[in-house]
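Participant: model the following, please.
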Amino acid sequence: MSNETPETLLNDVKKLPGLPGVYRFFDEAGQILYVGKAKDLKKRVNSYFQRNLSSPRIERMVTRIRSLQTTVTRTETEALILENNLIKELSPPFNILFRDDKSYPYVMLSGHQYPRLAYYRGRVDKRHQYFGPFPNSWAVRNSIQILQKVFQIRTCEDTVFKNRSRPCLLHQIHRCSAPCVGRITDKNYAEDVNKAMKFLEGDHASVMAEFEKAMFTYSENMQFEEAAMMRDRIADLSQVLQQQSMDAVAEGEGDVDVLAIAMKGGLACINLAMVRGGRHLGDRAYFPKMGRFKEDAMPDGDEVMQAFITQHYLSDDAESLKLIPRVMVIQDFKDTPDNEELQQLLNDKAGKKVQILRQPQGQRKHWLTMAQNNAELALTKRLTEAGGQEARTRSLIDVLNLDIENAEDLRIECFDISHTSGEATQASCVVYQKHDMQSSEYRRFNINDIIPGDDYAAMRQVLHRRYANFQEIPTEKQPHIVLVDGGKGQVSMAKEVFDELGLDIHMIVGIAKGEGRKVGLETLIFADQREPLTLGLESPALLLTAQIRDEAHRFAITGMRAKRQKARNVSRLEEIEGIGAKRRQKLLARFGGLKGVVNATIEELQQVEGISKALAEQIYKQLH
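Facilitator: Next up, the predicted model:
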């Protein structure tokens, strides 16, 4: 191995200090290969250039190393933090990466006189209270339904709440106590909110005891309607807890995360089951974003587990702090020593002692078994789907006679145009590569300076903007197929653009809808005089092109709708003299949207920073 390594690199390794730090390996083109941390930089980096390496994966990486960079830190703990940050920033191909752009959802209680229950995903705000995180949106919505049924907390928007004159349907079906029209006192509503908070925190017994006490008090005071209401709430709460199943609710368990791994077929999966307030809320599967491992180059389970814990819990954002539970139950691996640095880092990050259990007992052992089974199921499903996608990719390569040896390399870029009667025209570009849609590479293009509704002009503009500097695109990012949603007209327009730019028109493939737009009747249209292809519903190649086209259509429509809504929401405010972008933003933020601004009085408008009495009167007059 050392014979294949440049002498200058080996000399650099010899000069490294025996101190803790982070090292980065680069290939001949200067692209990052790997980021690692070490207690002793010299010993750790030198170990890569010995004869006996730990795995074929590392061997392949070492053959490509041409340079390195190091950063010395004071402690190994600091090195671990820096390593985590660099992995997330640089996405090195030989690191185990757990990239998930979706944040966790929460149950939110707004900071209002009558707090509102809401589903929330995003940055937390100190004005409100958040409970969670939850593993998926279903768990949040299920919890909100429980809280509505048992505690009757409102879920309506503040603008709706403010303008109600009579109770809504939710009050009629006993899902809201209607504080908007005074059907409940401030004191009683606040008590219901406090009970809901206790329930979310897992104090089910205390909530049940308070309901029972209130029921007997009402009964003794001959307030039988109120006593019956409390009786019904107790029944609803008991039913909810029973529905969680006898092994899903554990009093006193608090917050627990359960982590299990499954590894098979060159893929790894970590299943994270979340217990909050003693309630098992479900789980979420994570897969390393490092391509598919070769069977003989799979990392060991503990390496995958450590990578997940580091990247999942030790980010610098505020949400990661809420992710760290008091107890973590982790699948045990034989002969794996405890990582003291990681344990201490979790404690410091959480500001409390985090208990890590590798051999749980009782209820926690049962949860771990469930997590292991779910990891196996998720991995089997992923392998099945991946096998199907590979077959579709290979089928399309064969149908189009493409000279591509490795099917993973096939790159398809698909374009679609979306608008509403010419309004808010947008073009979308989605990317398919490595047998999957590459959502991080999707792009939207605002289409301007064309006749509204002219799809051909929109397609010309987006293709020009996308491929004007085609030669500067890295080879691995250049598409083999440019798929356009449309028939001969769209393909002809794409051909004109490619001829102008001097690009290969063989790349252009149009997918024309069949009679009645039925799936399976589509026809592939080419720009290079090839005969159109009608492949039929059973063709894996057609299923792949239809899948990519539908994703481009979805992406274009969501972008167009958002653009249209934004334009419609602010257009009336833009017409008012003296209302610029900053004042408009403050108005919309204060009143929750254009509807709230319209419903506001002159006095309320004046309370917004930068809005004088004269301007408030002008706004009110213009909107009415």
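Participant: C-alpha only now, for contacts and for neighbours.
Facilitator: Fine.
Participant: show me where the stretch 401-550 of the chain has strands.
Facilitator: 412-420, 423-433, 436-437, 443-446, 481-485, 508-512, 523-526 (DSSP state E, counting those that start in this stretch).
Participant: list the buried residues for stretch 221-234?
Facilitator: Counting neighbours by 16 or more other Cα atoms under 10 Å, one finds that the buried residues in stretch 221-234 are 227, 230, 231, 232, 233, 234.
Participant: ditto for stretch 492-511
Facilitator: Under 16+ other Cα under 10 Å, the buried positions of stretch 492-511 are 492-495, 497-498, 505-511.
Participant: how far does it sit from the chain's center?
Facilitator: Using Cα atoms, centre = their mean, to the nearest Å, the distance from the centre of stretch 492-511 to the centre of the chain it belongs to is 35 Å.
Participant: any residues touching whichever strand or helix holds residue 212, and which ones?
Facilitator: Counting by DSSP states H and E, the secondary-structure element that holds residue 212 is helix 204-220. For helix 204-220, the external contacting residues (Cα atoms under 8 Å, 6 or more residues apart in numbering) are 195, 198-199, 224, 226-228, 230-231, 233-234, 237, 251.
Participant: could you also give me the structure for this second sequence? I'd like to compare it with the first:
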Amino acid sequence: MEQHILEHKCFRSVGSRAWEREHEEIFVVVHKIADKIKSFPETPGVYRFFGKNKILYIGKAKNLKKRVQSYFRTSIKEFKTNKLVERIEDLDYLTTNNETEALLLEQNLIKSNQPQFNILLRDDKTFPYIKIDDAHDYPSITFKRTTKAEKNLFGPFISAKGTRTAITELQKALKLRTCNDIFFSNRTRPCLQYQIGKCSAPCVGFISKNDYQKDIDTTKSILKGNFKKILKNLAIEMKDYSANEKFEKAGVVKRKIRILERVEESQIIFSGGDQTKVVSVASSGEDVCFVVIDIEMNSFTNIRRFSFKNKVNKSELNLMEEFISRLILSNPQIKEIVCSNEKFHSPFFPNIKISFPTSGKKKRWIDMAKRNAKNLLSLKLQRSNKYSLSINYLKENFDINEEDISIVGFDVSGGVGDIQTVSCVFFNSEGPIKSKYRFYHVPLKHAKSDLSALLFGVKKYLKNNFSINLIIIDGGLTHLKYIENGLGKKAFEVVSIGKGEKRKYGIENLFFKKNKVEFRHDDSMSKIFLDVRDEAHRFALKNFRSTKRKNLTQHFLQDIPGIGPKIISRIYREFKSLEDLSKEDYLSSALKLGINPMKAKKIHDFLKEMYN
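Facilitator: Down below sits the predicted model:
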């Protein structure tokens, strides 16, 4: 009976035997899914739906068999759920001991696999971290902004200013280096930081590796909030020095204690207090926006905004449950959630207080979160509407659906004979996807013309194997023909945007296939084309200027780890040009330069791309 329901669900819109015979291969998939679901246990766990070579959806269930069967019942009417089911080609499950374990496993799998139909959180900002690079014998302590935590990062912290202050204070107390590795490896005498008492000068051997590592371990302990233990140990150390009449060393330790006490009191690094999160949501159709206000020590510290697509039409209550679960799992120090939805309740976190205020300070926090969530949603909807006419044009002329839009824009910066670079930007129907941006230096053999440089950039970007259905290049009909001839047979369309009359913005021409479209006659459909072109130009200009500035202050070979001014000087003494070096065997050049063969190979590979 269950198998019959499953088959009926997947083929309820078929309508004829002829269609069934024509699509006979789909029946095999359905029978396979029906047979698999029969074997699912009635226990807690996580289930996964697979499409063509990728995971479509990951979910948790108290009863795996019943939950998965519910997707295939004829009573399911939601369009988006039907859309998911139609793509399913396989499924599997993982059992857990209880619902809480299922929740933890589900969130970890979603985080690592990023399925298309799950909630994919995208915070709109990066966070300040303190980085300690353990790969170096004498690790540096530096400031870093990123959206993802890594093994050697501590944080995220409340504010960038506070994080930089923390680094300064830790440097004063423990005299850690903050310089980059190239600067460190080329020092022959202590720098100014040592002279003013803010560094122990490990670059010239003024401190042993073991002693420096002790200071690094102390720093890590402080960044984890272990102030009391560290201060207690330092107090014991100070007393020992005093007892042995080593008063200078005792004075150094005393200064460390004062600085660290100031850091602890001002709560620059680690608040030590319970955290409260104020959460509100706003949604419209597929677009969902959450705002989280961070509260520490009963005062406002930060506000974060998240957005995602609700592709399976979940209710706001279910969205709130899933979002808050992920929020708590990623922030174990949370003690209270102040929520805007009075119906929300989570049995998975009994130790966390859930409150729904109706007055007072917490009510003002909720109102603030609601306003911000609505504002963020409004901005997202405006952005979506901005491209509506362009999306219709893509559908009519290129047969590209809104959910499949994958556009890449290319632009070249730099003149012939100078440094040339190619920028690549990626857009979907919502706008830019910066994780898929790329920036390439053009080898000398391709830098003879803009056309050759552009073709090089397009071919190199295609090696990323991103799904692409349209390429936009900045140039006229000549550029379009050159790129199309250079690429040969392709699974995507190529268009070019050329300057129009008097080269004014907004009256450009769009060239594709054998067509020429003048934007001045209908600029409503030009939005996405011009935005991609302009973003590619902005990205190209930014990186080109950065490259030019960098080349004015240091040699480009210093981009290679372990290559500094001394080795570069040797290269110019031993070889007439870098081109001659690129033609020499790397083992031979290693002997001539007196360097490690692996370093010589890195230089050789770097130059080979430029000259060969």
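Participant: what's the TM-score here?
Facilitator: Overall, the chain-to-chain superposition scores 0.62 on the TM-score scale (TM-score structural alignment, normalised by the length of structure 2); 539 aligned residues with a Cα RMSD of 6.4 Å.
Participant: re earlier: from the buried residues of stretch 492-511 of structure 1, pick the one nearest residue 335 of structure 1.
Facilitator: Within the buried residues of stretch 492-511 of structure 1, distances to residue 335 of structure 1 taken as Cα to Cα reach their minimum at residue 507, with 53.2 Å.
Participant: just give the nearest non-adjacent residue to the closest one, would you?
Facilitator: Nearest-residue entry for residue 507 of structure 1: residue 481, 4.6 Å, with adjacent residues in sequence omitted and distances by Cα to Cα, 6 or more residues apart in numbering.
Participant: residue 505 is in contact with the one you found, correct?
Facilitator: No - if you go by Cα atoms under 8 Å, residue 481 of structure 1 and residue 505 don't touch, sitting 9.6 Å apart.
Participant: what about residue 184 of structure 2, which SS state?
Facilitator: Using DSSP: H, G, I helix; E, B strand; the rest coil as the criterion, the local structure at residue 184 of structure 2 reads helix.
Participant: still on that earlier bit, export the buried residues of stretch 221-234 of structure 1 to a markdown table and tack on distance to residue 66 of structure 1 and secondary structure?
Facilitator: Shown next, in a markdown table, are the buried residues of stretch 221-234 of structure 1 (distance: Cα to Cα, whole Å; DSSP: H, G, I helix; E, B strand; the rest coil):
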| residue | distance to residue 66 of structure 1 | secondary structure |
| --- | --- | --- |
| 227 | 78 | helix |
| 230 | 73 | helix |
| 231 | 74 | helix |
| 232 | 72 | helix |
| 233 | 69 | helix |
| 234 | 69 | helix |
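Participant: list just the nearest of these to residue 439 of structure 1.
Facilitator: Closest to residue 439 of structure 1 out of the buried residues of stretch 221-234 of structure 1 is residue 233 (45.3 Å), distances taken as Cα to Cα.
Participant: list the contacts of the closest one.
Facilitator: The contact partners of residue 233 of structure 1, taken as Cα under 8 Å, 6+ apart, are 149, 150, 151, 211.
Participant: let me know the closest of these to residue 555 of structure 1.
Facilitator: Residue 555 of structure 1 has its nearest neighbour among these in residue 149, at 36.3 Å by Cα to Cα.
Participant: OK, contacts around that closest one?
Facilitator: Residue 149 of structure 1 is in contact with 174, 175, 176, 233, 236, counting by Cα under 8 Å, 6+ apart.
Participant: quick check: the farthest pair among the residues you listed?
Facilitator: 176 and 236 (14.4 Å).
Participant: what helix or strand is the one in structure 1 that sits across from residue 48 of structure 2 in the alignment located in?
Facilitator: The pairwise alignment with structure 1 assigns residue 48 of structure 2 to residue 24, based on TM-score structural alignment. With elements taken from DSSP H and E, the one containing residue 24 of structure 1 is strand 21-26.
Participant: same check on residue 326 of structure 2?
Facilitator: When secondary structure is defined using DSSP H and E, the element that contains residue 326 of structure 2 is helix 316-330.
Participant: so what touches that helix?
Facilitator: Contacts of helix 316-330 of structure 2 from elsewhere in the structure, counted by Cα under 8 Å, 6+ apart, are 104, 107, 281, 283, 334, 341, 343, 344, 345, 346.
Participant: the second one: what secondary structure?
Facilitator: Classification of residue 107 of structure 2 into helix, strand or coil gives helix, according to three-state DSSP.
Participant: before we move on, what about the fourth one?
Facilitator: Taken by three-state DSSP, the conformation at residue 283 of structure 2 corresponds to strand.
Participant: what does it align to in structure 1?
Facilitator: Matched across to structure 1, residue 283 of structure 2 falls on residue 264, judged by TM-score structural alignment.
Participant: list the contacts of that match.
Facilitator: Contacts of residue 264 of structure 1 (Cα under 8 Å, 6+ apart): residue 379.
Participant: please repeat the previous calculation with a cut-off of 7 Å.
Facilitator: Contact analysis of residue 264 of structure 1 by Cα atoms under 7 Å, 6 or more residues apart in numbering lists nothing.
Participant: residue 548 of structure 1 now?
Facilitator: residue 414.
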